[in-house]
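In: With the input below, show me the fold.
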Amino acid sequence: MHLQAFVIEDNATIRENLIGTLEELTCVHVAGVSSTEKDALSWLEQNIEKWDLVIVDLFLKQGSGIHLAQCIKRRRASQKIVVFSNYINASVRKRCAQLGVDAVFDKSTEIDALVDYCAHQCFRIAQAQAA
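Out: As a prediction, the model looks like this:
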């Protein structure tokens, strides 16, 4: 059982380290990656049934994570959107909540919390499949 994730991050080093960490420590399997809003939206729309989790940075090579989160309208209740960025503050958290983002994590201080969140999502999916 895997949690299918799509990672939108324009920094290749951060992206690869994040993928390695999540795939090693949780049931996350990264189904795809993007560094731009346009490519991410295209993949997400064409693969609506192939992802359980989107992890997105706020600032991308092209576009923004906030706009991307706003554009992801069609998703199952079980599909989660997470913002993972260096630019997290109270107003960003509030805006993300207004857009329906499920969780927000600061890259510099909350990587463990992101891993815990992903592990919890893995547990939730395993419980749903067992029922």
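
In: switch to C-alpha atoms for all contacts and neighbour counts from now on
Out: OK.

In: Find the nearest non-adjacent residue to His2, please.
Out: Cys27 (5.0 Å; Cα to Cα, 6 or more residues apart in numbering).

In: Before we compare anything, build this one as well:
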Amino acid sequence: MDTVRTFIVEDNPAIREALADTLREVARVDPVGQAETELEGIRWLTSNLSQWDLAVVDLFLKDGTGFSVLEACRNREPTQKMVVLSNHLTPETRRKCTQLGADAVFDKATEIDDLVDFCLRCRQEQFVASSPSPL
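Out: Below you'll find the model as predicted:
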């Protein structure tokens, strides 16, 4: 498999669509779904464990928080990655995200390129993992 199946938890529809389009075009990921609330995100991610490789989660949602989404997905496969993309990051919130299981934390305003790089690395790791071993 050489695509990263990505689920987006973001309450702003314009940002959600722009993010899906950007990640599809630039990072070559496959957006497999989206949610705008904590409950929708938790429900989909925990009910479809074999259907996603990467979740991109905003911290402050229409209803609930990304912190709860991170916590609900702590017991996932090691190959499944959770990243936070938010406008409201402080050193304390970054630390809390990491403690709750985030693999990376990105600022929406200044670190989109870093998110794209992370997605490309995930894609490369999947490609290497799925390649047959040389004899």
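
In: ok, now which ones touch the residue nearest to His2 of the first structure?
Out: Met1, His2, Leu3, Cys118, Ala119, Cys122 (Cα atoms under 8 Å, 6 or more residues apart in numbering).

In: With Ser85 of the first structure instead?
Out: Ser85 of the first structure neighbours (Cα under 8 Å, 6+ apart): Val56, Asp57, Leu58, Phe59, Phe105, Asp106, Lys107.

In: how about stretch 105-121 of the second structure: buried residues?
Out: Going by neighbour count (16 or more other Cα atoms under 10 Å), the buried part of stretch 105-121 of the second structure is Val105, Phe106, Asp107, Lys108, Ile112, Leu115, Val116, Phe118, Cys119, Leu120.

In: any idea how far the fifth one is from Ala27 of the second structure?
Out: For Ile112 of the second structure, the distance to Ala27 of the second structure (Cα to Cα, to the nearest Å) stands at 11 Å.

In: now the third one
Out: Shown here: Asp107 of the second structure relative to Ala27 of the second structure, a distance of 17 Å by Cα to Cα.

In: try the first one
Out: Taken as Cα to Cα, the spacing of Val105 of the second structure relative to Ala27 of the second structure amounts to 17 Å.

In: got the contacts of Ser85 of the first structure as TSV, with secondary structure and distance to Cys96 of the first structure columns?
Out: Formatted as TSV, the contacts of Ser85 of the first structure follow (DSSP: H, G, I helix; E, B strand; the rest coil; distance: Cα to Cα, whole Å):
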residue	secondary structure	distance to Cys96 of the first structure
Val56	strand	11
Asp57	coil	12
Leu58	coil	10
Phe59	strand	14
Phe105	strand	11
Asp106	strand	13
Lys107	coil	16
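
In: how about those residues, which pair is most distant?
Out: Using Cα to Cα, the two most remote members of the contacts of Ser85 of the first structure are Phe59 and Phe105, lying 14.0 Å apart.

In: helix, strand or coil for the spatially most central residue of the first structure?
Out: Taking Cα atoms, centre = their mean, the centroid of the first structure lies closest to Ile55, which sits 1.5 Å from it. Here Ile55 of the first structure is strand, with the state taken from DSSP: H, G, I helix; E, B strand; the rest coil.

In: And the strands in the first structure?
Out: Counting by DSSP state E, the segments of the first structure that form strands are 3-8, 28-34, 53-56, 80-85, 103-106.

In: can you give me the helices in the first structure?
Out: 12-25, 37-46, 65-71, 90-98, 111-130 (DSSP state H).

In: so of the ones you listed, which one's packed in deepest?
Out: Comparing the helices of the first structure by mean neighbour count (mean count of other Cα atoms under 10 Å), helix 65-71 comes out on top with a mean of 18.

In: mean deviation (superposed) between that one and the second structure, please.
Out: When the second structure is superposed, helix 65-71 of the first structure averages 0.9 Å from its matched positions, counting by mean Cα distance after the TM-score superposition for the first structure.
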